[in-house]
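# After the sequence you'll find the predicted model.
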Amino acid sequence: MTTIRDVRAQLRRRLLISYRVDPEVAASLLPAGFRPRIIDGSAVAGVCVLGLESVRPSWSNSRRGLRSENAAHRIAVEWDGPDGVEQGVFIFERHSSAWHPVLFGGRLFPGVHRRARFRIEESGDRYALTMEAAGRSLTADVEVVGEWSSTLFASIDEASDFYRSGRVGWSPTRDRRRVESVALASDTWKVEGARLHHLRSSFFEALPAGAAVFDSVVVMRDLPLTLSDAGDRRDAAVLSPAGT
């Protein structure tokens, strides 16, 4: 059943920045019931940066809506579901430039968000961004190019399949006593390889030295998407994210 917590939006740009993370360090960041998804001996974590426009309730026929910049620090995870092992991501924290997800996230809007200031410079296929929030910062400079490399994924198609399998994201509720799930879906899905010119993340820099190493970045652009309350809640002792 569609609720007001289901929203539609147009994705202007999505940067998916991935790190290889030491599995033991990754496991220490997760609440009980979740374990890191291991690829080639490493956990896979990163930052998802989304530029959204036309954000509106899914039942609205209007193409008009709100606009926002958003960032989510997350890790690929698996957990035991009723039908076997399931896969998705655990989101340590979300940040947004807009007031609506900060005020209503976890209530009327999918997922709890914190307020942040974003500065985005877009020039053709190049995206330079800065995010500043209480206790958290991120800078990245990414360019969509034909060349692409990764030690985690053998090809862009393999990376695309991996990111698509993480459509369900778990994150702490406002009181941090439970975790809740949000699903991201799109009728179209296209991933492009990109090159990183610069990256600094206070989240990953707060981990033990050498525990997190940048691997690769891909970009998604100009796609419709839906964010939905997946309707699942569970009790969890949610651990503090890195650097807090």
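Happy to help now that I have it.
# Every contact and neighbour count from this point should use C-alpha atoms.
Fine.
# Mind listing what's buried along stretch 27-46?
Buried residues in stretch 27-46, counted by 16 or more other C-alpha atoms under 10 Å: 27, 29-31, 34-38, 42-46.
# Next step: these restricted to strands.
Counted as lying in strands by DSSP state E, out of the buried residues of stretch 27-46, are 35-36, 38, 42-46.
# which of those residues lies closest to residue 153?
Distance to residue 153, by C-alpha to C-alpha, is smallest for residue 44 among those, at 10.9 Å.
# Contact partners for the closest residue to the closest one other than its chain neighbours?
In space, and not counting its chain neighbours, residue 44 is closest to residue 20: 5.2 Å by C-alpha to C-alpha, 6 or more residues apart in numbering. By C-alpha atoms under 8 Å, 6 or more residues apart in numbering, residue 20 lies in contact with 42-45, 152, 212-215.
# can you put those in a markdown table and add distance to residue 51?
Output for those, formatted as a markdown table (distance: C-alpha to C-alpha, whole Å):
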| residue | distance to residue 51 |
| --- | --- |
| 42 | 29 |
| 43 | 26 |
| 44 | 22 |
| 45 | 20 |
| 152 | 26 |
| 212 | 25 |
| 213 | 25 |
| 214 | 22 |
| 215 | 22 |
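# which two in those residues are spaced the farthest apart?
Using C-alpha to C-alpha, the two most remote members of the contacts of residue 20 are 152 and 212, lying 13.2 Å apart.
# still on that earlier bit, now, the most widely separated pair of the buried residues of stretch 27-46?
31 and 42 (18.6 Å).
# Below is an additional structure, to be compared with the one above:
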Amino acid sequence: MRQPHLSSVVERRLLVNYRVAPEAAARLLPEPLRPQLVRGYAVAGICLLRLGRVRPAWAPGALGLRSENAAHRIAVAWDGPDGVETGVYIPRRDTASRINAWAGGRVFPGEHGRADFEVRETPGRMRVALATRDGHTHVDVTVEPADELRGSALFTGLAEASRFFQRGTKGFSATRSGHHLDGMELRTDAWHVDAGRVHAAASSFFDDPNRFPPGTATLDCALIMRNVPANWHPLPTMPAS
């Protein structure tokens, strides 16, 4: 069955980014993916995403759904038919939505686990916390808007960071079978991100010393996207090993 592309509004997309030792990131990637390096580091992070008006592209926005979602990501490169391509590998997707959890991997690409979210947002601060139903993953992040991107060892400023993530909108997700990756691409004509300052961040994924030995994953920066219309297009599956 051909999977439809989806329309939505990205009400809030919070990217909390880590700089990672390349060898630590490479251990987590299936072939044919390899870490995409910036200034000698791999780039990984957590995308905390609230989508609104999600529906098939042919349906009116009033029929769309709203949901809180999370994706753990690693920026990757691979060899395509026309040269090197870039995007992200997503070892784990989670959602508060029963519909997303059922439809992911069936109606649209991307298998989702279930998670409970706690969200508190004011104009000057946003906190997003989640705990997955299987007990394997928890996240608790507080970010404040900032005028500039400061303190990043990955990016010289907001413009460079924005360009990097705008080029990495193809996402390939792990599947239960382990034999292929599901693909989805974010497309928008209204790309815009703002800088954030991380007030606090805890992640069982990045804080796990078995996955990331001490010193191999360091919190780097945060970016905020708000109220951006976006379409999500299925990509051909990628064989993986």
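Yes, it's here. All values derive from a computational prediction rather than experimental measurement.
# before we move on, back to that, mean per-residue distance, the helix or strand harbouring the residue nearest to residue 44 of structure 1 to structure 2?
Using DSSP states H and E, residue 20 of structure 1 sits within strand 7-21. For strand 7-21 of structure 1, the mean distance from the matching residues in structure 2 following superposition reads 0.7 Å, by mean C-alpha distance after the TM-score superposition for structure 1.
# picking that back up, let me have the ones in strands among the buried residues of stretch 27-46 of structure 1 in a markdown table, extended by distance to residue 55 of structure 1.
Shown next, in a markdown table, are these (distance: C-alpha to C-alpha, whole Å):
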| residue | distance to residue 55 of structure 1 |
| --- | --- |
| 35 | 32 |
| 36 | 31 |
| 38 | 34 |
| 42 | 35 |
| 43 | 32 |
| 44 | 29 |
| 45 | 26 |
| 46 | 24 |
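# of those residues, closest to residue 147 of structure 1?
Comparing these against residue 147 of structure 1 with C-alpha to C-alpha places residue 46 closest, at 20.5 Å.
# can you pull out the helices in structure 1?
23-28, 99-104, 156-164, 202-205 (DSSP state H).
# can the ones you listed go into CSV with extra columns for distance to residue 75 of structure 1?
Formatted as CSV, these follow (distance: least, C-alpha to C-alpha, whole Å):
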stretch, distance to residue 75 of structure 1
helix 23-28, 8
helix 99-104, 21
helix 156-164, 11
helix 202-205, 11
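# wait, which of those is closest to residue 132 of structure 1?
Per C-alpha to C-alpha, nearest to residue 132 of structure 1 of the helices of structure 1: helix 202-205, 10.1 Å.
# The closest one maps to which residues in structure 2?
Mapped onto structure 2 using TM-score structural alignment, helix 202-205 of structure 1 covers residues 204-207.
# Go through the matching stretch and flag the buried ones.
For stretch 204-207 of structure 2, burial by neighbour count (16+ other C-alpha under 10 Å) applies to 205-206.
# Stretch 6-24 of structure 1 now?
6-23.
# contacting residues for the alignment partner in structure 1 of residue 15 of structure 2?
The alignment partner of residue 15 of structure 2 in structure 1, by TM-score structural alignment, is residue 16. Contact analysis of residue 16 of structure 1 by C-alpha under 8 Å, 6+ apart lists 46-49, 217-219.
# Then residue 115 of structure 2?
Residue 115 of structure 2 sits next to 94-96, 130-133 when contact means C-alpha under 8 Å, 6+ apart.
# for residue 118 of structure 1, same thing?
Residue 118 of structure 1 makes contacts with 69, 97, 129-132, as judged by C-alpha under 8 Å, 6+ apart.
# repeat that for 6 Å
130-131 (C-alpha atoms under 6 Å, 6 or more residues apart in numbering).
# quick one: it from residue 133 of structure 1, how far?
Separation of residue 118 of structure 1 from residue 133 of structure 1 (C-alpha to C-alpha, to the nearest Å): 9 Å.
# Same question for stretch 195-203 of structure 2: list its buried residues.
195-198, 201, 203.
# The spatially most central residue of structure 2: what's it in contact with?
By C-alpha atoms, centre = their mean, the mean C-alpha position of structure 2 lies nearest to residue 47, the distance being 3.7 Å. Contacts of residue 47 of structure 2 were listed using C-alpha under 6 Å, 6+ apart, and they are 14-15, 70-71.
# Scan structure 2 for its longest strand.
Per DSSP E, structure 2 has its longest strand at strand 217-239.
# Quick one: map residue 154 of structure 1 onto structure 2.
Under the alignment (TM-score structural alignment), residue 154 of structure 1 pairs with residue 156 in structure 2.
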